[in-house]
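Student: the following comprises the amino acid sequence and a computationally predicted model.
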Amino acid sequence: MSGQLERCEREWHELEGEFQELQETHRIYRQKLEELTALQTLCSSSINKQKTRLKDLKHTLQRYKRLASREEAELVQQLGANIKERQNVFFDMEAYLPKKNGLYLNLVLGNVNVTLLSNQAKFAYKDEYEKFKLYLTIILLLGAVACRFVLHYRVTDEIFNFLLVWYYCTLTIRESILISNGSRIKGWWVSHHYVSTFLSGVMLTWPNGLIYQKFRDQFLAFSIFQIIMGIFYINTEFCLLIFSDYKVPHRMELSFMSWHCTQLPAWCHHSSKHLLSAYCMPRKPPEVSSLVGA
C-alpha cells in the first residue's frame, strides 16, 4: 500500500471519529431544543394564566375602590401599582418567547416565528434596521435631488416612486418584527409609514399630466427633507452605543428615548449634552423602544 493511500485512510478514520462526536453533539442539541420548546410553552401558558388572574383582580379592586375607606383606598392603589409593574415585567418576558404574528406579518410572511431569543440578536437586528434607514435615506435624498433638478422624465419619477413604495413597505415589515421582539415603537410612528406606503403608491400610479407636473416639484422638494432621518439615525446610534457599553436595560429605543438620563455615566451629561437634551423628556415622540433590542 502506498504512503499516500495510507494517509488517506488515516484521514478517513479521523473524520469518522469526528463524525461520531458530531452526531452525539447534534443529538444533545436536538434534546435541548425539545426541552427549550417545552419550557417556552410552559412559560407562555403560565404568563397567560397570570395575566388573566391579574386582569380579574384589577377589575375587583376597581369595583371595591368606590366603597373603600381612606386606608383601604391606599392599599388598593398600591396593589394597582404592583399589578401595572407586573404587566411590564410580563411584556419583557414575552419578548423572549415565541408568539403569534400580527395580522400584517401573517399576510406578508405567514405563520413564521420571528422572535429573536438573545439580546445580541435583537441588538444586531435593531442596529441593522437603523443602518437600512440611513442608507436608503441617502439614496432617496440623492434620487429626489436628481429628479427635481436634473432628470425631468416620467420614467425616472416612476423609479423613484417605486423605490419609495419598497422602502416604506420594508420599514413596516421590519418594525412589526421589532415590535414582536419587545420594541415599544409608538403606534403613530408605524402608522405614518403605512400611510406613506399608500401615498407613494398613489404617486407611482398617477397618470402623467398637467396636475401631476404641478404637484411633482412640490413633492420632490418635500422628499429632499428626508435628510432629517439622518439626524434620527445619529441620535439612535449614540444611544445604542451607550446601551451596549453600559448594559442599560431596554436597548430597542429608536429615535426619542424613554428612559431617564440619570442612568448614564456622568461624562455623558457633559460631552454629549446637545444629544441627550432630546432624551430627557417623558415618553412621547417617535419612540423606538426597548431593544433588550430590533
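Tutor: Yep, it's here. Numbering: from 1, shown residues only.
Student: switch to C-alpha atoms for all contacts and neighbour counts from now on
Tutor: Will do.
Student: sticking with the residue nearest to the spatial centre of the chain, tell me its helix or strand.
Tutor: By CA atoms, centre = their mean, the chain has its centre lying nearest to Leu178, at 2.3 Å. Taking DSSP states H and E as the definition, Leu178 sits inside helix 154-180.
Student: which strands or helices does the following helix or strand past that helix pack on?
Tutor: Heading C-terminal from helix 154-180, the first helix or strand you meet, by DSSP H and E, is helix 187-205. When contacts are defined as 3 or more CA pairs under 8 Å, 6 or more residues apart in numbering; DSSP states H and E, helix 187-205 packs onto helix 154-180.
Student: this is the other structure I want to compare:
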Amino acid sequence: MTQVLTEIPEEWKCLEEECQKLQETHKMYLQKLDEICKHQNNCSTSISHQRKKLKETSRRVKKCSKGSSGEDLKMLEELKKKIKKREHDLSEMEMFLPKKNGLYLSLVLGNVNVTLLSKQAKFAYKDEYEKFKLCLTVLLLLLSFICYFFVSYRVLDAVLNFLLLWYYCTLTIRESILITNGSRIKGWWVFHHYVSAFLSGVMLTWPDGNLYKAFRNQFLAYSLYQSFVQCLQCYYQSGCLYRLRALGERHNMDLTVEGFQSWMWKGLTFLLPFLFFGHFWQLFNSLSLFRLAQLPDCKEWQVLMCGFCFLLLFLGNFFTTLAVVRQKLKSRNKKPKNS
C-alpha cells in the first residue's frame, strides 16, 4: 500500500510534465493556425488580383492581334500561351485554398468550408467516395434481386426506393464537395444524379395499386440491371483510372462515373453495349408509363412524372454517351493523318 502511495505522486508529476508540453504544443499549433489563415487570405487576394490583371492583359493581346502580323503576331501568340499557363497555375493554387461553396452546397451545408487542404486528405476523400459508391451499388443489387425474385411487399419496395433516394442525394453532396476540391466531373453526369434522386422520391410516394403493380416488376428488373452495370463500371473504370494516373495521363481527382467518357476508351469499349441497352430500357420505361397514364383509371400523378423522368434520363444519357463516342472516333481518325 505504501509503495502504491509513493508511485501515485510520481505518476502525477509525469502527467503534469506531459500536460505542460501538450499545452505548449497546442499554443504553437494555434499560432501556426493563425499564420496559415493569414497566408490563405493573402494568397486568395493575390490570386484575385492576378486574375484581374490577366483578364485585362488577355483583352489587350486579343485587340492587338487583329491588326498584327509577322514577328509581332508571333510574340502575341507566345504571350497568349503564357497567359493560359498562368491561369492553369492559378487554378492549381486555388485547389488548396478555401473557397466559397456553390449554390447547392450553400443550401445543404451553409457556409461550412469543405476545401480539403492537403493532397492526402483529397485522395482519401475521393477513395472513400468510390468505396461508398461500390458498397451501396452492391447493396442495391442484392435488395433489387430479393424484391424481384422472392418478396412482393410494398414496404420492402419502399425501403429500396428510400435507399435509392438517400444514395443519389448523398452522391450529389459528395460530388459537389469533390468538385470544390478539384474533381473534373461535370455536365450531364452531375445533373443525372439530381434527376435520379427526384425519380426515386417520386417512386417512393407512388401509392400501392393496380398501376404500381403493373409497373413494379419492370422497374425492379431495370434497377437490378442498372446496379449490375454500375458494379461493372466501378470495377473496370477504377482499374482504367489507376493505369492512366500511373502514366500521368489523368488528373488524380478524376472519378468513376455512371456513363462513358473518352478516357475509358482503351479496354473499356465492351461496356458500351451494356450502357446503350440500359439507356433504351429507360426509354422503354418512359413509354410504358406514358401508356399507363392514358388508362381511364389512372389518377396517380406519379405515373406521368416518372415517365418524364425516365425520358429525361434516356435523352441525357444516350446523347451524352453518343457525343463522347463520336468525339473519340473523330480524334482517332485524325491521328493517322497527322502522323
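Tutor: Structure's in. What do you need? Everything numeric here is computed off the predicted structure, so don't read it as measured data.
Student: and the TM-score between these chains?
Tutor: Overlay of the two chains. TM-score (TM-score structural alignment, normalised by the length of the first structure): 0.82; 270 aligned residues with a CA RMSD of 2.8 Å.
Student: so how far is Arg10 of the first structure from the residue nearest to the centre of the first structure?
Tutor: As for Leu178 of the first structure, its distance to Arg10 of the first structure is 50 Å (criterion: CA to CA, to the nearest Å).
Student: may I see the buried residues of the helix holding Leu178 of the first structure?
Tutor: Taking 16 or more other CA atoms under 10 Å as the basis for neighbour counts, the residues of helix 154-180 of the first structure that come out buried are 157, 160-165, 167-180.
Student: quick one: that helix to helix 187-205, angle?
Tutor: 160 degrees (axes from the mean of the first three to the mean of the last three CA atoms, to 10 degrees).
Student: how far out from the middle of the chain is helix 154-180 of the first structure?
Tutor: Here the centre of mass of C-alpha atoms in helix 154-180 of the first structure, compared against the chain's by CA atoms, centre = their mean, to the nearest Å, lies 16 Å away.
Student: which residues in the first structure form helices?
Tutor: Listed in chain order, the helices of the first structure (DSSP state H) span residues 3-65, 70-94, 103-109, 119-149, 154-180, 187-205, 210-224, 228-246, 266-271, 273-276.
Student: tell me which of those helices sits nearest to Pro285 of the first structure.
Tutor: Closest approach to Pro285 of the first structure among the helices of the first structure is made by helix 187-205 (8.2 Å; CA to CA).
Student: distance-wise, check the residue nearest to His193 of the first structure when sequence neighbours are not counted relative to His192 of the first structure.
Tutor: The shortest distance from His193 of the first structure to any non-neighbouring residue, by CA to CA, 6 or more residues apart in numbering, is to Tyr168 (5.9 Å). In this structure, Tyr168 of the first structure and His192 of the first structure are 10 Å apart, going by CA to CA.
Student: and Ile173 of the first structure, by the same measure?
Tutor: According to CA to CA, Ile173 of the first structure stands 13 Å off from His192 of the first structure.
Student: other SSEs contacting the helix holding Leu178 of the first structure?
Tutor: Judged by 3+ CA pairs under 8 Å, 6+ apart, helix 154-180 of the first structure is in contact with helix 103-109, helix 119-149, helix 187-205.
Student: that one versus helix 119-149: what angle between them?
Tutor: Relative orientation of helix 154-180 of the first structure versus helix 119-149 (the same axes, to 10 degrees): 160 degrees.
Student: helix 154-180 of the first structure vs the second structure, average offset?
Tutor: Plainly put, helix 154-180 of the first structure ends up 0.6 Å away from its match in the second structure on average once the two are laid over each other (mean CA distance after the TM-score superposition for the first structure).
Student: stretch 126-146 of the first structure too?
Tutor: Mean deviation of stretch 126-146 of the first structure from its aligned counterpart in the second structure after superposition (mean CA distance after the TM-score superposition for the first structure): 0.8 Å.
Student: and that stretch, how far from the chain's centre?
Tutor: Averaging C-alpha coordinates over stretch 126-146 of the first structure and over its chain gives two centres that are 17 Å apart (CA atoms, centre = their mean).
Student: what are the buried residues along it?
Tutor: Within stretch 126-146 of the first structure, the residues that count as buried by 16+ other CA under 10 Å are 126-127, 129-130, 133-134, 137-138, 140-141, 143-144, 146.
Student: format the residues you listed as TSV; extra columns: distance to Gln31 of the first structure.
Tutor: As requested, those are arranged in TSV below (distance: CA to CA, whole Å):
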residue	distance to Gln31 of the first structure
Lys126	31
Asp127	32
Tyr129	34
Glu130	36
Lys133	40
Leu134	42
Thr137	45
Ile138	47
Leu140	48
Leu141	51
Gly143	52
Ala144	54
Ala146	57
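Student: among those, which two are most distant?
Tutor: In terms of CA to CA, those reach their longest pairwise distance at Lys126 and Ala146, which sit 30.4 Å apart.
Student: where's Phe274 of the second structure relative to Tyr225 of the second structure, distance?
Tutor: Here the distance between Phe274 of the second structure and Tyr225 of the second structure works out to 9 Å (CA to CA).
Student: neighbour count winner among the two?
Tutor: For the pair Phe274 of the second structure and Tyr225, the greater number of neighbours falls to Tyr225 (19 against 16), based on other CA atoms under 10 Å.
Student: could you check how far the more buried one is from Cys43 of the second structure?
Tutor: 49 Å.
Student: likewise for Thr205 of the second structure?
Tutor: Taking CA to CA as the criterion, Thr205 of the second structure is separated from Cys43 of the second structure by 49 Å.
Student: ditto for Thr172 of the second structure
Tutor: When CA to CA is the yardstick, Thr172 of the second structure and Cys43 of the second structure sit 29 Å from each other.
Student: go on, Gln50 of the second structure?
Tutor: From Gln50 of the second structure over to Cys43 of the second structure the distance is 10 Å, taken as CA to CA.
Student: wait, which of the helices and strands packed on helix 154-180 of the first structure is closest to Asn235 of the first structure?
Tutor: helix 119-149 (10.6 Å).
Student: measure how that closest one sits relative to helix 210-224, angle-wise.
Tutor: Using the same axes, to 10 degrees, one finds that helix 119-149 of the first structure and helix 210-224 are set 130 degrees apart in direction.
Student: and the angle from helix 119-149 of the first structure to helix 228-246?
Tutor: Computed by the same axes, to 10 degrees, the angle between helix 119-149 of the first structure and helix 228-246 is 160 degrees.
Student: which strands and helices lie in contact with helix 119-149 of the first structure?
Tutor: Contacting helix 119-149 of the first structure under the criterion 3+ CA pairs under 8 Å, 6+ apart are the following elements: helix 154-180, helix 210-224, helix 228-246.
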